[in-house]
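Participant: Test case, fold it:
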Amino acid sequence: MPEALQEAIRTAKANIEAFHAAQVQAPLELEVLPGVHCSRRSVPIQRVGLYVPGGTLPYFLRC
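Facilitator: Sure thing, here's the model as predicted:
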C-alpha cells in the first residue's frame, strides 16, 4: 500500500477518534421521583455492523 494512502488512513482515524471523543458526555444521574432514579452514560462499543443492500434494482423513494 502506498505510504501516502497509509498516512491518509492514519489521519482519517485520528480525525474520527477526535470527533467521537468530543461527544462523550459525563454520566447523568437524576432522581425524578422519590426512590425513582434515572441515569445515562456513554459506553463505547467494540464493533458495529451495517448492512447496505446492493443489487441491480433501483431504490424507490416515497415523497
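
Participant: CA only for contacts and neighbour counts going forward, please
Facilitator: Noted.

Participant: helices and strands around the host helix or strand of residue 30, which ones?
Facilitator: According to DSSP states H and E, residue 30 maps onto strand 28-33. Using 3 or more Cα pairs under 8 Å, 6 or more residues apart in numbering; DSSP states H and E, the elements in contact with strand 28-33 are strand 36-40.

Participant: Please give the number of neighbouring residues around the nearest residue to residue 32 once chain neighbours are set aside.
Facilitator: Excluding the flanking residues, the one nearest residue 32 by Cα to Cα, 6 or more residues apart in numbering is residue 38, at 7.0 Å. When neighbours are counted by other Cα atoms under 10 Å, residue 38 registers 11.

Participant: Please generate a structure for the following sequence too, so the two can be compared:
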Amino acid sequence: MSSGLINFLRDERTRLGWTQAELAERVGVSRKTINTVENGVFIPSTVLALKLAAAIGKPVEALFKLDEA
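Facilitator: Reported below is the predicted structural model:
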C-alpha cells in the first residue's frame, strides 16, 4: 500500500461477521466505498474514518495507522 496508511477494517468487519454491504449501510456509504477503503485504493476522510470506528465500536486508531516504514 503506497498511501502510507495501514488499515484493519476488513479484519474488524469480518470479526463482527458483517458483509461490506452491511457495514456500508451502517455508515451511509456504498459497498464499493468500503471495498476501496479495505483494499487501500481510497483513504477515508476523517469523518468517514470516525463513522467506521463508531460503527465497529473501536477507536479509529484500532482501524487505521500510519505505515512508518
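
Participant: care to give me the TM-score?
Facilitator: The TM-score (TM-score structural alignment, normalised by the length of structure 1) is 0.21; 18 aligned residues with a Cα RMSD of 3.5 Å.

Participant: Next, the contact list for the residue nearest to residue 32 of structure 1, please.
Facilitator: Taking Cα atoms under 8 Å, 6 or more residues apart in numbering as the contact definition, residue 38 of structure 1 lies against 29-32.

Participant: From the residues you listed, pick the one nearest residue 6 of structure 1.
Facilitator: Distance to residue 6 of structure 1, by Cα to Cα, is smallest for residue 29 among those, at 42.5 Å.

Participant: Quick check, that closest one in contact with residue 36.
Facilitator: No: in this structure, residue 29 of structure 1 is not within contact of residue 36 by Cα atoms under 8 Å, at 10.6 Å.

Participant: who's more crowded, these two?
Facilitator: residue 29 (11 against 8).

Participant: got the angle between the strand holding residue 30 of structure 1 and strand 36-40?
Facilitator: 160 degrees (axes from the mean of the first three to the mean of the last three Cα atoms, to 10 degrees).

Participant: So what touches strand 28-33 of structure 1?
Facilitator: Here strand 28-33 of structure 1 has contacts from 37-41, using Cα under 8 Å, 6+ apart.

Participant: Check stretch 13-27 of structure 2 too.
Facilitator: By Cα under 8 Å, 6+ apart, the list of residues contacting stretch 13-27 of structure 2 reads 30-31, 33-35, 48, 51-52, 55-56.
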